[in-house]
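# Give me coordinates for this.
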Amino acid sequence: MTASARWWPVALSHELGKQPLACQLHDLPLVLFRAEDGTPAALPDRCPHRFAPLSAGKVRDGQIECPYHGWRFAADGRCTRVPGTELERCDKPLLDSLPSCEAHGLVWVSPAGDRPAILPVAPAEQRQALDTFWITDEVECSLLEAAENFLDGFHTHFVHAGWIRHDRQRQAISARVRPLADGVEALYSEEGTQSGLISRLFEGERGISMGRFRLPGLAEIEYRDRKGGLNLLVSAWLVPVGNGRLRLFARIATARGWLPAALKRLVLRRLFGVILRQDRQILEQVSANQRRFEHLPVKPLDGRQDLLGPSIRLLIEGGEALDFEERRVEIRL
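Purely as a prediction, here's the structure:
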């Protein structure tokens, strides 16, 4: 299945209220709004009359109204009103609507034109009570670069030194890399609590941790204690918006405990804000440096410690599940 034939998140559900919302997906500017029945609708962000941005208009009775001359469009792209004229029945849409839906706290769109048979990719299922909150960001890099960065533990000793790990306090751990039906996963065992500030503040004893990538663009980090209870789950949907930029929708989930959710959210938002700024800086440096060398036939060099990056590259390029035997790798993380 091609990337365009899948669901992509384009906004947080709570962002889509009574006003239209502008967004972009794969170089296509879109306007989102809620139809009369409350469901999300997605149209190209242009009025076909004089190309005014519909996102600068208003939502009237579940339809989008152009800010320039007041032309009004239904969720299916049909024009329903042209002020100053008697509009004849308009059976043919003037704008190509995109399939849209709402799930997992996100608004989803498919740019393929047909409604995908596969449901929007969901975060890992949890059966315990969780405190959750969202962080959004935008970064200049590719989907592959962002996914590998998010799931690569070996950069944390340097880019996030002190916050996640220290280079001088590595642990000998075992990693199992295995294919998933729609992605790839690494399971890490025999790792104690990480030496950085975040783990020492918010994590008890470490049992097992996991990093996984699922098509078309969900990257997850999951930490569990020795009894199997969740300590932390970060689910990051990575969405190419165009012009070499990527939109991030990150859902942070922690086990509900004695610490009030509002206080936990305040502290974690600040800490993860630091981590995201550090990642954004190195990713944009890498992306800019790649452009400096794009005239040369050079490719990234994969090492033994690159557990998920090569598989993520194959998944994104092929758009289909991988078939390989589970492998075990001993590393110092």
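# For the rest of this, base every contact and every neighbour count on C-alpha atoms.
OK.
# Surely Gly192 and Glu205 touch.
Yes: counting by CA atoms under 8 Å, Gly192 touches Glu205, with 6.7 Å between them.
# List of residues touching the biggest strand by length in the chain?
Counting residues, the longest strand in the chain under DSSP state E turns out to be strand 230-242. With contact meaning CA atoms under 8 Å, 6 or more residues apart in numbering, strand 230-242 is reached by 8-10, 24-28, 123, 128, 142-143, 146-147, 202-204, 217-225, 246-255.
# same deal with stretch 315-333?
Residues contacting stretch 315-333 (CA under 8 Å, 6+ apart): 1-3, 144, 153-154, 170-184, 215-216, 305, 311, 314.
# measure stretch 159-169 end to end?
This stretch, stretch 159-169, spans 15 Å end to end (CA to CA, to the nearest Å).
# Sorry, wrong one. I was asking about stretch 105-120.
Stretch 105-120 end-to-end distance (CA to CA) = 11 Å.
# residues of that stretch that come out buried?
Leu106, Val107, Trp108, Val109, Ser110, Pro111, Arg115, Pro116, Pro120 (16 or more other CA atoms under 10 Å).
# One more, please, to line up against the first structure:
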Amino acid sequence: MTAWNATLLRGWYPVAEAHRLRDKPMRVTVFGRAVVLARLPSGGLLALDDRCPHRHVPLSDGQLVGETLQCKYHGWTFGADGRCTTMPGMCPGAAVPTVQVNAWQVFEHDGLIWMSARPPGEASPAALPEFLRRLPAGSRRFLWSTLWQARPADALENFLDPLHTHLVHPGLVRSHGARQPMTVTVAQSADGLQVDYAGQPQQSGLLYRLFESPRTMERAHFGIAAPSTAQLEYRYANGSALYFTLHFTPEDEMRTRLFATLHVENRWAPAWAVRWFVWPFLYRVAEQDRRVVEAQAANSARFGRQDGMSTELDLVRPMLDAVWMPNGKPVEAGERVMQMWL
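The predicted structure follows:
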């Protein structure tokens, strides 16, 4: 845990697809910590360190008993607050000794199970950044997850960085020989980052030609309350909108769990159509990104370097380093406008 910026643990992280959490406990890993998740009969959620304090057996190997989780070894049971409620073998009427397992804050939102190590009292979707809370109900068209051998900050930068798309996704997202000037506005605050791109209503790649129409807005979002999450928002002249949201939750220093969603607003795009016609292209883009970010991570480890040379073109890196580097320096709030060739 010492390799992480201490403030990161107060953030909210998706750790599992909600539909996969059924009647059996599930183990997930975040920041190198094993956590057991369970959906209680009442519909509530339980998230505890995956370790019985008695003999350290994984609680994820246990079972639900009413509103508690029972360890399979000696039958100790624990509630959602982490407090031990039963120790089989005690004399009738004897008080259960005070035993506690570390409990995580947990809630379900937009098909994902979210967790945080922050103190109790904020376990609700209202704790998430506004760009996540405003996604229209029923607009999600797919939810996908996979594992990358990469650092979260590098994966986030890759998703938010338009300058790599000409070379990593040539002809698919953008074409290197079709660059055009764009006005870029970067707004930073204590809550996060917003980047607006103006001056390019049409994009040069195949994805745009197949599935999009003239844009009126291209915007990137990053919020410190959910520091592993970023979103690309596209709005169109016909009144429709697309929201690509990626979550890069760290399992440990070099393994990042990716959750990806696509939300569609005011446009015909049933889930089956997205799955059969759009998803093959998006998957190809994701695989191209995975390969380059995993190569970056492996080479950084080989040379023992996590830093890199940045210029003003690296729009989001200062904010990401402020959040993710162990000794990250806060960035100054404000707005700047610049020109880029995209």
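# picking that back up, in CSV: the buried residues of stretch 105-120 of structure 1, plus secondary structure.
Supplementary listing: these in CSV, determined by DSSP: H, G, I helix; E, B strand; the rest coil:
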residue, secondary structure
Leu106, strand
Val107, strand
Trp108, strand
Val109, strand
Ser110, coil
Pro111, coil
Arg115, coil
Pro116, coil
Pro120, coil
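# Out of those residues, which comes closest to Val267 of structure 1?
Of all the buried residues of stretch 105-120 of structure 1, Leu106 has the smallest distance to Val267 of structure 1: 23.5 Å, by CA to CA.
# quick one: what's aligned to the closest one in structure 2?
Under the alignment (TM-score structural alignment), Leu106 of structure 1 maps onto Leu112 of structure 2.
# Contacts only, for that match.
Applying CA under 8 Å, 6+ apart, the residues contacting Leu112 of structure 2 are Pro14, Val15, Ala16, Glu17, Ala18.
# Double-check that Val274 of structure 1 belongs to a helix.
Yes: counting by three-state DSSP, Val274 of structure 1 is found in a helix.
# Distance of it relative to Val159 of structure 1?
11 Å.
# Relative to Ala103 of structure 2, how far out is the closest residue to Ser42 of structure 2 other than its chain neighbours?
Distances taken as CA to CA, 6 or more residues apart in numbering put Glu67 closest to Ser42 of structure 2, at 7.3 Å, once the chain neighbours are dropped. From Glu67 of structure 2 over to Ala103 of structure 2 the distance is 15 Å, taken as CA to CA.
# So which of the two has more stuff around it?
Ala103 (23 against 19; other CA atoms under 10 Å).
# And that one, what's its match in structure 1?
Alignment note: Ala103 of structure 2 maps to Ser97 in structure 1; criterion TM-score structural alignment.
# can I assume that match is in contact with Leu43?
Yes: using CA under 8 Å, Ser97 of structure 1 is in contact with Leu43, at 4.8 Å.
# For these two, list the residues in contact with both.
Joint contacts of Ser97 of structure 1 and Leu43 (CA under 8 Å, 6+ apart) are Ala75, Gly77.
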